[in-house]
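K.L.:
A predicted structure for the sequence below; I have some questions about it.
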Amino acid sequence: MITACSVETALHPPQRAGGRGRAVRDGRSEPIKRRLKFTWNADDSSNTKIGVDTCAKVTTGGIPVDLVERDAHLTHLMQWLTDEHGRSSGFVSVDGPVGAGKTSLIRTFSRRAADAGSHVMSTVCTSLDRALPFGTLHQLFCGSTLPAWFVDRCATALEQAMQTGGDLAVAQVLSRLCTAVTDLAEQRPVLIAIDDVKHADECSTRILVQLVRRLGATRVLLVTTERTEFPQAASPTSDLTSPSHVRQLSLPLLSRAGVAEVLRRGGGARHADHVVEEFLAATGGSPLLVHAYLEGPQALGRTAVACLRDSGAPVLEVARALAVNEAEFSAPVLAELLDVAPVTVEQALRTMTAAGLLAEHGFRHPAVRDCLLDDMAPHERQSLHRRSARLLHERGAPATLVSDHLLRAAHADEPWAPEVLLEAAEQAVMDQHAERAVDFLLLAQTCEVNDDLGATIRARLARAEWLLNPAVAARHLPDLSTIAASDALRSTDAVQVIRQLMWLGRQTDARRLLDKTMRRDGFGHLACDVHRWLQVCYPALALEMPAPRAEKSPPRAVPMSQIAAALIRGDVDSVPARASTLLAQPFSQSDATWSVEPVLLALLSLLYVDQVADASAWCDHLAAGVAADRSPTWRAVVDAVRAEINCRRGDFPSAIHYAHSSLTTLTPRAWGVAAALPISALVQAHTRTGDHDQAAKLLSQIVPEAVFDTRYGLHYLHARGHHQLATGRTHAGLADFLSCGELMRKWALDLSGIVPWRTSAAEAWLRHDNPDQARRLIYDELAKPGGERSRSRGISLRLLASITEPRQRPHLLTEAMELLEANGDQYELAMVLGELGRAHQALGDRKRARMVMHRAWHVARACSATPLSHELLPESGDADAVTAVPAAPTAISELTKSELRVASLAAMGYTNREIAAKLFITPSTVEQHLTRVFRKLNVRQRSDLPPDLCAATSKIA
């Protein structure tokens, strides 16, 4: 910060005839005042303070330091100055850390002494004063506020000493000054105040030492300020601070109450009460830092750097080393880094701690570290980082810490650097810092390495970039494919390249590389894992590859392989446990070879076995552990699964939100063939909500042909088929469903949880008025093992009821309703309730039909399924009842949890007995709850219950 200020100093002109350095005015001499204008950098310790005879001092940033918790110190100084017995002669050294307010104290004391009638001589020493012999004495004894006779005698003595020089001159000037000061003190007490006496010139210091010793009992008090935390080189000022000659007055940092007082003066009492702890933690109670922090963190940082500069080169160097190595806050490390004695570092750390800059964990505020780093020249900072990396590596520090220094040094020429950067990148991927891993690997690529290590670095770079954007990582695949084909890549890295090729739809390249990789000697159990993965994710390619030979004692399969094997066998009962095992592991530690894909398969496998609630819970858990900016690919995958979950729940607005988020985070190009997953969820959701134009727009986008060789293609065909049905193209819809079935049977992956193609095709056959074909598919679906409690069974029973005798329909539909409620599919539940209402209508039970249709309409409305709600509305029997005005939210909020559960079920059309069985209470209890509900909601009968209550349906099932 460049600041301009004007300082009025007392200077004497060069020698001239008849004047000898004095201007004659009215028969007496006085110094000639010159007004000088300075500009200086506030970060330079040599000119952050300008001495003037009024003891004014410009502090860093121009922030005045008010005197808080300094009353006792002022009292002591005044007592020593005005001792009524005339024994005020002596020396007081005011010490304390930088920023403690020593200058403010001595300035205030000087003003009070002058007001009390004392003669005051004061100055502020700077580093510039050291080069001017007798300069400090000149500023003290030639001030304009002193008597003219005294100034004249002192000026003459000093000028003669400057001309003569040598010890004789010092002795002469000392004698004359002693006499002059003694004469002056006879009138009233004399205060000599010197701020930062360590910067005084040597001649002045020698004379001041002798002056203090000779004055005896005269009324003269010398007060100096000096920082004593860091040992300084021996100098004449050492005699001044000798215990035999000095009274010590130490200034501590502010207490909590003192900080609060400063804040009250600076920002108001109310403000101070809320932030005093923050200010105390950031500044340690340093008055200077507290005032700086009032202006913000940047001002705090700049002021701290100025304080460190003013504390001397050793302290500044240690502070810079600490700023670079704050994670390794150790005096031995810093000492070795700077090549200095450990005691020097320890003293510097104590100095910074005393000044309120350091705490046990490092710098009290990150702004101090940031400003220190900015204050360093780039080459200096890089040099420190380079030396730090070498030192920490020799000490066995973690690879990530060493690599951070290498990265900041932009230097990796050490022979051990590539391996360390590679290890650090792996750890960064595990910690979900993909961008950091990419930085490490890019630096590793600049190193001179052998071909094998270079290939490994390239493969890991592609993997790390994949977590950020697969489309960007694709640039590595051509070279990696060539390297893998020449067996220069490890098997696990080669499989990663194959997976990435498959994801991006480059099936021909993947097939060629896969064929060569599977023939490798020692590929062993990994071949079995790869084959199972292909069977579930890319089954068309799996059919083309020969099944690997099983080893006699194969190691335990990785979790992803276990999930795939269970799905292939149709072992739905074991899938949840295996999926949870994989998902419970930290990201990128589970099947590291496979990267994102194992998590995607585990989440979808839970959906395939109707564990929707578990899949949703795992999505929430994974999303909470992954920052979107750290790994966009992870977030996109989780959002795509969330979209599919909400489609199966019937929450179509949420499905649209998550699918859009997924396709925004990663473009369809980056999604590759897996883009079919979020696109199919969007198509399904838009179709159910009646936005057929948007669904058609999505389907008009060209997807890679390779999509239909993957499991993701099944989702796409199924969603497209339902869009065809909804828009009247029933033949096209039927063809899509039958294509799903043909592929699933061909791939030996005929699991209804993936897509229920049989029930969808049966619905299409019914639209073609072909109940026989529909019945065959329905019975095939119902006959599949393990589906007794499945979602697809509930859909099958709904379709079967539509082609069954009217008297048998309520029984089938009731079972379907219970299954769909248990599986949480609100859209299919609305469909079943609509059919159940029609069944009761056909049997002549109009009242019951009306209640069930009432419930069906509300469930459809909750799903935002506009076409279905429009279909149900005319058959509700009483449109006015359906569209009744909702109850006020405050009225519903008055219901207890039990009352709300009972009222919600009653609003959906359940009888008291059915509600009692569902909630495991007695019918009498249901009736009592309903009585209280009617009174609170001000309704007379259950048909008047507000539709808002139906929003709790999913929570009650």
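P.N.:
Cool, got the structure. Residues are numbered from 1 along each chain as shown.
K.L.:
drop to CA atoms for contacts and neighbour counts, all remaining ones
P.N.:
Will do.
K.L.:
name the element Ser654 belongs to?
P.N.:
Assigned by DSSP states H and E, Ser654 belongs to helix 652-665.
K.L.:
Name the next helix or strand downstream of that helix, please.
P.N.:
Next element after helix 652-665 (DSSP H and E): helix 668-671.
K.L.:
picking that back up, helices or strands next to the helix holding Ser654 in the packing?
P.N.:
helix 632-649, helix 676-689 (3 or more Cα pairs under 8 Å, 6 or more residues apart in numbering; DSSP states H and E).
K.L.:
And here is the other one:
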Amino acid sequence: MLVGREDELATLGGLVQDAAAGRSGVLCLHGPAGVGKTMLLQQAAAQAGGTVLHARGVESEAHLAFAALAELLGPVLDLRDGLPAAQARALGSALALEEAAPAAPFAVASAVLGLLAAAAEDRGPVVVVVDDLQWVDEASRSAVLFAARRLDADPVAVLLGVRDEEGLDVAALDVPALALGGLDADAGVALLTAAHPGLADAVARRLVADTGGNPLALVEIPALLSAAQRGGEEPLPAQLPIGRGLERAYGRRVAALDPPAREALLLLAAAQPGDDAAGLARHLVGDGALTAAERAGLLVLDASGATFRHPLVRSAVLAAAEPAALRAVHGQLADQPEASPDGRAWHRAAAAIGPDADVAAALRDVGVRAQTAGAFVDAAAAFARAADLTAAPDDRARLLLEAAAAALVGGRPALGRELLVRCEQVARDPLVGVDLRALRARVDSRSGQPEAGADGLVAEAQALPDDPLRAGAFLLEAAAIDMANGRMRRMVQRATRARDLAAPVAPPVAALAEVLIAEARMALGESAEADAVLEAAHEQLLAYQPGTGPPEIVAMAAQSATWVERFDRAEALATRLVAVLREAGLVAELVYPLGVRALVQLRLGRLQRARADATEAVELGDATGFETALGYPLGVLAEVEALLGEDDRCRAHATRCAALAESMSAASIAVYGHAALCLLELGRGHPGEAADHGLAAERVEARTDVDESAIVRYLPNLVEALWRSGDEPGAARRLAVLERHAQRPGHTWAAGAALRLRGVLGPDEEVDDWFARALEQHDPAERPFEAARTRLLLGERLRRARRPADARRPLRTAVAAFERLGATPWAERARVELRAAGGPAASAGGPAAAGAPGVEELTPQELQVALLAAQGQTNREIGAGLFLSPKTVEHHLSRTFRKLGIRRRAELSGALPPT
């Protein structure tokens, strides 16, 4: 009976109704055991008029990869063939519908998103109910949450239930949540009166107060009281069974049953997906055992089989079982012909008393299958349990090493560290020791200790004089870590050693090392030599395919190309890399390359495109937990937002960028956050605050070996902020650094910025010459923002020199250019100067030139969708690439057409920002 839950039921019902109207929604109900989550979810699902997909986590099944997903998607798996081939194959492999095939970590999650969208399109509204999410296997939980977060315009409602205090952090799920508390006094009494007629009113109110209104406790406790206690003639027990206390109360009911009924309950409690535990119980102990458990209020028997009245009953049965009895039951379940290979292996493991080589081998196979399907955390559990059942120390150590590696790839470095400690305790083989220490170094590098990680990899490389390939790979990995922390000279040394070791035995590894060396040398200011190496490697990098090396090296090559203004090369590399990673479904690996492509768009003045790429990078970084790559796109996004005048977003993203980078000792990345805030305050006319942030960027960069102002272009902003704050000597010292960099090839940006700043700092009679030379460096077509800034400063300088008539022309041009870019703060600054120079106060151009009217109103995701549609991609192709449903793509396009004032896809190209 459901009473006192009208508000919660209305909230859930609203989501179901929204789904029927074509709008997606997700909500997580959470609260203590017995508070009524399951009943609310069931009631909401009963209101749905379309397809209801249901799964429930079971504590004993939490180690079975994709078990919950198989239960959830079973009714709609016939639609799998309509998914993109890679997604259909990944899902089929994960659910054992076809031969196992390697899948990217988030390929199954993308397939779940696609399948839910296909079901909604084919069969009307879909309601997804996943209860006891805390016990759902990691692979299924991740896939459902990924899909839930990215559904938008599909008729799908996702309803989740989580029991508190069971180890799952609801806040970390990153979905809307609703905490469920106990019933109020009136509702609690109404429930008690309905469930237990004749209960004294005073007793009922005391029970509500003492249980906190927990519905399960209210239904169950009166049955445990004497008639005198229920009537109020005797006092109630001092401590009522609530929460886990109810589990103990259920345990007493179990203990009161005869042995056959207890055996039947134990079979059901230990069962896994695919087990016919009820049939086995009938065969072994007879129907009477099940009906006895039903009479005791522990089981529900119906046409679908036997289910526990509440999950606490299962927990009570397992807690009360003797170890020998539980092992025997698992052995019986393992012998079922219907058992799946994975289920049989886990049952055999639970039945084992000591080491068992056959069971360990079967469990390792389970881990391999899970790993192949992208369920890395579940694979780690299987490898670790296989290690428990392995006698030989080094064999056990190798399994623990496999488990730790899987945990690391699965985004659980803390678990990986625990497994490595266990591995170290048993490892004897020196080679196992090498791999162990190398893996620990990777764990360190991905959990906020990159310096320790890189040093560990170098140490292991030095310990492998007879294995140049592995030593070279370790050194290459260590060198790549140095890019983020700014140790460029050390990066050159390590990458050079990696190249020399790998050249005779692995030319591809040596080639990647050569690229890394060039990237480091570029950051050290050796522009010409490094650029020649990267130019020579361009075709090889352009042909990159996943699996042939770390994609970060290719993305880094694209980023390096922007420093010497090889924008065509940078854009080609970044765009190709993003495309192949999208096609392969490598979601986490997209984070850094998308950030790099955003930087290219930013440097070319395509602010809306830059924001779209950077926003997607941040969203995917958050969705996948790939924090090590997240700082960079956060910094780029903050810089874009500074130009667009989105102050609050800029500050939030810049602060997060700097904090995240500092927590990981990634000084080179932290500079981006401080630089974005410097730009923001300068654009808003706050030179003192801008100087503070610029100096902070300078201090952080001083901890690195970087000698390249084009990496993070804060130096001209710092010079201008210091000058406006009255610190001309400080401005002059930093301008000298910028002028030194401007002498390098491919540095017209630095040359133009240095020349305009000379015009600002110089005498009146030299203004025209300095600024004329600066404008020669700034091609408005390739560097529109820099050209506009130069004209703004020229106008300011001419007005200060009492030449207002001469100042008005560059200021008008600057206003128009800033407005075309959408750089609102800078346009306003230029308008203020223009008015002071006697020019018109009205807008000089407006944002329409950035594309059709309305472009600035597009969300980043709408722009991403529109750009791909303009290239001729279908909704399904766009959805697969952006990890969205086709319906969501259609929804974005509809809103885009409305905002742009167009009606057909053919009109998109002319309405969007230029390429």
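P.N.:
Nice, I can see it. All figures in this text were calculated on a predicted structure; none of them were measured in a lab.
K.L.:
returning to what we had before: want to try JSON lines for the helices and strands packed on helix 652-665 of the first structure, with mean neighbour count and distance to His858 of the first structure as columns?
P.N.:
As requested, these are arranged in JSON lines below (neighbours: other Cα atoms under 10 Å; distance: least, Cα to Cα, whole Å):
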{"stretch": "helix 632-649", "mean neighbour count": "26", "distance to His858 of the first structure": "15"}
{"stretch": "helix 676-689", "mean neighbour count": "27", "distance to His858 of the first structure": "14"}
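K.L.:
Dump those to TSV, plus distance to Ala891 of the first structure.
P.N.:
Output for those, formatted as TSV (distance: least, Cα to Cα, whole Å):
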stretch	distance to Ala891 of the first structure
helix 632-649	28
helix 676-689	30
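K.L.:
do you know which of those helices lies nearest Val882 of the first structure?
P.N.:
For Val882 of the first structure, the closest of these is helix 676-689, at 19.5 Å, according to Cα to Cα.
K.L.:
on average, how far is the helix holding Ser654 of the first structure from the matching bit in the second structure?
P.N.:
With the two structures superposed, helix 652-665 of the first structure lies on average 3.3 Å from its match in the second structure, counting by mean Cα distance after the TM-score superposition for the first structure.
K.L.:
Show me which positions of that helix end up buried.
P.N.:
652-663, 665 (16 or more other Cα atoms under 10 Å).
K.L.:
Tell me the one of those nearest Val673 of the first structure?
P.N.:
Leu663 (12.8 Å).
K.L.:
mind listing what Gly411 of the second structure touches?
P.N.:
Residues in contact with Gly411 of the second structure (Cα atoms under 8 Å, 6 or more residues apart in numbering) are 625-626.
K.L.:
how close does the closest residue to Asp779 of the second structure other than its chain neighbours get to Pro847 of the second structure?
P.N.:
Leaving aside its chain neighbours, Asp779 of the second structure sits nearest to Ala787 (6.8 Å; criterion: Cα to Cα, 6 or more residues apart in numbering). Computed as Cα to Cα, to the nearest Å, the Ala787 of the second structure to Pro847 of the second structure distance reads 17 Å.
K.L.:
Name the residue in these two with the higher neighbour count.
P.N.:
Taking other Cα atoms under 10 Å, Ala787 of the second structure and Pro847 do not tie; Ala787 has more neighbours (25 against 22).
K.L.:
you'd agree that one is in a helix?
P.N.:
Yes. Assignment of Ala787 of the second structure by DSSP: H, G, I helix; E, B strand; the rest coil places it within a helix.
K.L.:
Quick check: the gap between it and Asp7 of the second structure.
P.N.:
Distance of Ala787 of the second structure to Asp7 of the second structure, computed by Cα to Cα: 58 Å.
K.L.:
Following element in sequence after the host helix or strand of Asp531 of the second structure, please.
P.N.:
Using DSSP H and E, Asp531 of the second structure sits in helix 527-536. Using DSSP H and E, the helix or strand that follows helix 527-536 of the second structure towards the C-terminus is helix 538-542.
K.L.:
So which bits of that next one are buried?
P.N.:
538, 541-542.
K.L.:
on average, how far is that helix from the matching bit in the first structure?
P.N.:
Using mean Cα distance after the TM-score superposition for the first structure, the mean distance for helix 538-542 of the second structure is 9.3 Å.
K.L.:
now the next helix or strand after that helix, how far from the chain's geometric center?
P.N.:
Counting by DSSP H and E, the next helix or strand C-terminal to helix 538-542 of the second structure is helix 551-563. Here helix 551-563 of the second structure is found 22 Å from its chain centre; the criterion is Cα atoms, centre = their mean, to the nearest Å.
K.L.:
Against which helices or strands is helix 551-563 of the second structure packed?
P.N.:
helix 507-523, helix 567-584, helix 591-603.
K.L.:
angle of the helix holding Asp531 of the second structure against helix 507-523?
P.N.:
Using axes from the mean of the first three to the mean of the last three Cα atoms, to 10 degrees, the inter-axis angle of helix 527-536 of the second structure relative to helix 507-523 is 150 degrees.
K.L.:
Tell me which other helices or strands helix 527-536 of the second structure touches.
P.N.:
helix 507-523.
K.L.:
Could you find which two of the buried residues of helix 652-665 of the first structure are furthest from each other?
P.N.:
Phe652 and Thr665 (19.8 Å).
K.L.:
The helix holding Asp531 of the second structure vs helix 551-563, what angle?
P.N.:
130 degrees.
K.L.:
The closest residue to Arg369 of the first structure other than its chain neighbours: helix or strand, and which one exactly?
P.N.:
If the residues on either side of it in the chain are set aside, Arg369 of the first structure comes closest to Ala323, at 5.2 Å by Cα to Cα, 6+ apart. Ala323 of the first structure belongs to helix 313-324 when assigned by DSSP H and E.
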